[in-house]
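J.: sharing a sequence plus its predicted fold:
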Amino acid sequence: MSLGDEQHGYGGTGQTRTRLPEGDPYGGARRTARSSSRSLVTVVGVVVLLIAAIAFANRGGDDSAADNTPADATKPETTATAPTGVAPVRTGTGGIPTGFAHDQQGAESAAANYAVALGSADMFNKAKRDAVLMSIITPSRVSEFKTTLDQAYTSAFNKNVGLNPDGSTPAGYTFVSRTSPIGTKTTEYSAGGATVEVWCSGLLGLAGENSTNPVTNSWFTITMKLEWTNGGWKIVTHSQKDGPAPVPGDERASSADEMAKAVEEYGGFTYAR
């Protein structure tokens, strides 16, 4: 399935992946309180995290100095919370990392980064979108992807997500479109190609007073078929499905100003693993 089959909303797809909360989404009201047992579990979890953080900070030693270890050096230990894999690549094109290793981990790293690029605000600008596609799509499919996405990112679609018909952001608002990979899984791999699934969380919407398209969160899984061509991993096909999605937490929704400030002050990541 090509990108055109799925790219009509979130990160290039037209489907609404989240339901807006009832009433004022930025009103600050908390969700219905959970049971006292859940609150106790939450408190215990926070205490455990604090103890772990203190232990980590007090380890000391000379290993706190700047590390100039090459990319193929010792890998970190694999645990439930620690990152795995070798050091990140150090080259990029148009803000998108390049030079991923010709192995399974390299394919997963490429797929994670490409998910970030396809879910970025750049996709709503024709010139920037074409530049993204030139960087991550296999050469033989670039033209097809451009045509498909030009048909998807229409004036009507832009208005549907709260933008002006030309894709620009209305005055007084901050447009948010950001995808964060949570994990990757390779389902097929060979020296010439790989199929990688990327589990993602995403943000989409307009932050600002009286926004009718407030920033909402969604969870989805992107499947990419990649091929090794011209010394790098490139996308051949792309599809997307909802979930897996966790149970929402108890935190209150942030105000429009808080959300806009967060997006402006916290830069997104361009490299996973």
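T.: Received, thanks.
J.: hey, let's count contacts and neighbours off CA atoms from now on
T.: Fine.
J.: any buried residues in stretch 5-15, and which?
T.: Buried residues in stretch 5-15, counted by 16 or more other C-alpha atoms under 10 Å: 6-14.
J.: ok, stretch 126-137 next?
T.: Within stretch 126-137, the residues that qualify as buried are 126, 129-130, 132-137, counting by 16+ other C-alpha under 10 Å.
J.: beyond the longest strand that the chain contains, next helix or strand please.
T.: Among the segments of the chain that qualify as a strand by DSSP state E, the longest is strand 174-190. Under the assignment DSSP states H and E, the closest C-terminal helix or strand after strand 174-190 is strand 193-207.
J.: top helix in the protein by residue count?
T.: The longest helix of the chain (DSSP state H) is helix 36-57.
J.: ranges for the helices of the protein?
T.: According to DSSP H, the chain carries its helices in the segments 3-6, 36-57, 104-118, 126-136, 142-152, 155-160, 256-265.
J.: most tightly packed of the ones you listed?
T.: helix 104-118 (a mean of 25; mean count of other C-alpha atoms under 10 Å).
J.: doesn't residue 5 make contact with residue 152?
T.: No. Under the contact definition of C-alpha atoms under 8 Å, residue 152 does not touch residue 5, with a separation of 10.2 Å.
J.: alright, now check it against this:
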Amino acid sequence: MSLGDEKGYGSGSGRTDDGYSTIGGTRQTRTRLPDGEGGDSYGTPRRPARSSRSLVTVVGVVVLLVAAIAFANMGGGGGDGNGGGSGSAGRKPDSSSTAATGTKPVTGKNGSIPSGFAHDEQGAQSAASNFAVALGSVGMFNAENRRTIVQATHDPAVVENLLADLTKAYSPGFLQNVGLNEDGTTPTGLTFVSRTVPVGTKVVEQSGDRATVEVWCTGLVGMAGQGSTKPVNATWFTISEKLKWVGGDWRIESSSQTEGPTPVNGDNRASTADEIAGAVEGYGGFTYAR
């Protein structure tokens, strides 16, 4: 996730003037292991939600999807024993599209960021998912943490120029615009929320030591707590990452972002600011893998 005024993120970063933009198939991202550590390190600012619907829209969409699948699989009247109709309309998805591979996603961590991804298509997808989460996290709003994150996720050849651009992008004025203090700290009594959740991945291109992976994400961004003037919103976006195998692991050469695909919002009641703050502080992040 990332934010407006970040024009300097680089030609492939996807950063825009929008204060809530982020930098950020058939193959699905699998959630493997909860990190028992704080979840706020894995989030991301993005574009404002288009409506005032609840932050639990994702849950509503899942419920509606399950109901739709169940309804579609019900036997129809006057057909063959397989539910009627012919052609591919009644075919079920290949189970391999969502089944776990059984391969351990990573062998270690670089600080709080997973590392040691496999040098193959599956490893590239896992790396891209975890990088999307880290690069949109609350840590990106602190200069020291930002350097650590960028060094852990990017090709060393692009790190210094990228950090210089980011220093200009995360200016005191920009930080104030998103509700933070000029030094990037959160105002007393509030909780800054910035979290990205990968929904799926797709390998666009992969050859040897290079791969391009798209990560479809949903995310939360805003300020939670009593008196907040920037409530937490949900958004959907797709991050495209160009990866390079460097020093025995995948690293980002460049990235870009597009809006959506965005599902229809549900009718869930929006939670209170205190409920959102409690959820963010109480639920940790995940390690993502194919």
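T.: Sure, I can see it. Note that this is a predicted model, so its numbers are computed, not measured.
J.: so what number do they get for TM-score?
T.: Overall, the chain-to-chain superposition scores 0.76 on the TM-score scale (TM-score structural alignment, normalised by the length of the first structure); 231 aligned residues with a C-alpha RMSD of 2.9 Å.
J.: comparing the longest strand of the first structure with the second structure, how large is the average distance?
T.: When the second structure is superposed, strand 174-190 of the first structure averages 0.6 Å from its matched positions, counting by mean C-alpha distance after the TM-score superposition for the first structure.
J.: does anything pack onto that strand? Which helices or strands?
T.: Counting by 3 or more C-alpha pairs under 8 Å, 6 or more residues apart in numbering; DSSP states H and E, the packing neighbours recorded for strand 174-190 of the first structure are helix 104-118, strand 193-207.
J.: residue range for the last one in the second structure?
T.: When the second structure is aligned by TM-score structural alignment, the counterpart of strand 193-207 of the first structure is residues 210-224.
J.: what do you get for the first one?
T.: Residues 121-135 of the second structure are where helix 104-118 of the first structure aligns, taking TM-score structural alignment as the criterion.
J.: quick one: contacts for the corresponding residue of the first structure for residue 175 of the second structure?
T.: With the correspondence set by TM-score structural alignment, residue 175 of the second structure lines up against residue 158 in the first structure. For residue 158 of the first structure, the set of contacting residues under the criterion of C-alpha atoms under 8 Å, 6 or more residues apart in numbering consists of 124, 164-167.
J.: separate out the buried members of those.
T.: 124, 164-165, 167.
J.: between those residues, which is closest to residue 148 of the first structure?
T.: Minimum distance to residue 148 of the first structure across those is 13.5 Å, recorded for residue 124 (C-alpha to C-alpha).
J.: spit out the contact partners of that closest one.
T.: Under the criterion of C-alpha under 8 Å, 6+ apart, the neighbours of residue 124 of the first structure are 153, 158, 167.
J.: distance check, the residue mapped onto residue 264 of the second structure from the first structure against residue 31 of the first structure.
T.: Using TM-score structural alignment, the equivalent of residue 264 of the second structure in the first structure is residue 247. Plainly put, residue 247 of the first structure is 12 Å away from residue 31 of the first structure if you go by C-alpha to C-alpha, to the nearest Å.
J.: more neighbours, the two?
T.: For residue 247 of the first structure against residue 31, the residue with the higher neighbour count under other C-alpha atoms under 10 Å is residue 31, and the figures read 13 against 5.
J.: quick check: the gap between the closest residue to that one other than its chain neighbours and residue 258 of the first structure.
T.: Distances taken as C-alpha to C-alpha, 6 or more residues apart in numbering put residue 250 closest to residue 31 of the first structure, at 5.9 Å, once the chain neighbours are dropped. From residue 250 of the first structure across to residue 258 of the first structure, the span is 18 Å (C-alpha to C-alpha).
J.: before we move on, what about residue 136 of the first structure?
T.: If you measure residue 136 of the first structure against residue 258 of the first structure using C-alpha to C-alpha, the figure is 33 Å.
J.: likewise for residue 37 of the first structure?
T.: From residue 37 of the first structure over to residue 258 of the first structure the distance is 30 Å, taken as C-alpha to C-alpha.
J.: kindly report the same for residue 83 of the first structure.
T.: Between residue 83 of the first structure and residue 258 of the first structure the computed distance is 30 Å (C-alpha to C-alpha).
J.: which residue packs closest to the counterpart of residue 150 of the second structure in the first structure, ignoring adjacent ones?
T.: When the first structure is aligned by TM-score structural alignment, residue 150 of the second structure is paired with residue 133. Across the structure, with C-alpha to C-alpha, 6+ apart as the measure, the residue nearest residue 133 of the first structure apart from its sequence neighbours is residue 142 (6.4 Å).
J.: so the one you found touches residue 132, yeah?
T.: No. Under the criterion of C-alpha under 8 Å, residue 142 of the first structure is not in contact with residue 132, lying 10.1 Å apart.
J.: with respect to residue 183 of the first structure, which of the buried residues of stretch 5-15 of the first structure is nearest?
T.: Nearest to residue 183 of the first structure among those, counting by C-alpha to C-alpha, is residue 11 at 17.2 Å.
J.: ok, now which ones touch the closest one?
T.: Under the criterion of C-alpha under 8 Å, 6+ apart, the contact partners of residue 11 of the first structure comprise 118-120, 123, 177-179.
J.: by neighbours, which of those residues wins?
T.: residue 179 (29 neighbours).
J.: and that one? What does it align with in the second structure?
T.: In the second structure, the position corresponding to residue 179 of the first structure is occupied by residue 196, as judged by TM-score structural alignment.
J.: so residue 135 of the first structure is in contact with residue 93, correct?
T.: Yes. When contacts are counted by C-alpha under 8 Å, residue 135 of the first structure is listed as touching residue 93 (6.7 Å).
J.: okay, the residue nearest to residue 171 of the second structure when sequence neighbours are not counted and residue 7 of the second structure: tell me how far apart.
T.: Distance criterion C-alpha to C-alpha, 6+ apart; nearest residue to residue 171 of the second structure, sequence neighbours excluded, is residue 182 at 7.8 Å. Here residue 182 of the second structure is placed at a distance of 19 Å from residue 7 of the second structure (C-alpha to C-alpha).
J.: hang on, the earlier thing: can you check which of the helices of the first structure gets nearest to residue 207 of the first structure?
T.: Of all the helices of the first structure, the one in closest proximity to residue 207 of the first structure, counting by C-alpha to C-alpha, is helix 256-265 (5.2 Å).
J.: tell me the average deviation of the closest one from the second structure after fitting.
T.: After superposition onto the second structure, the average distance of helix 256-265 of the first structure to its aligned residues comes to 0.5 Å, using mean C-alpha distance after the TM-score superposition for the first structure.
J.: which part of the second structure lines up with that helix?
T.: By TM-score structural alignment, helix 256-265 of the first structure lines up with residues 273-282 in the second structure.
J.: work out the gap between the matching stretch and the centre of the chain.
T.: If you compare the mean C-alpha spot of stretch 273-282 of the second structure with that of the full chain, they lie 19 Å apart, counting by C-alpha atoms, centre = their mean, to the nearest Å.
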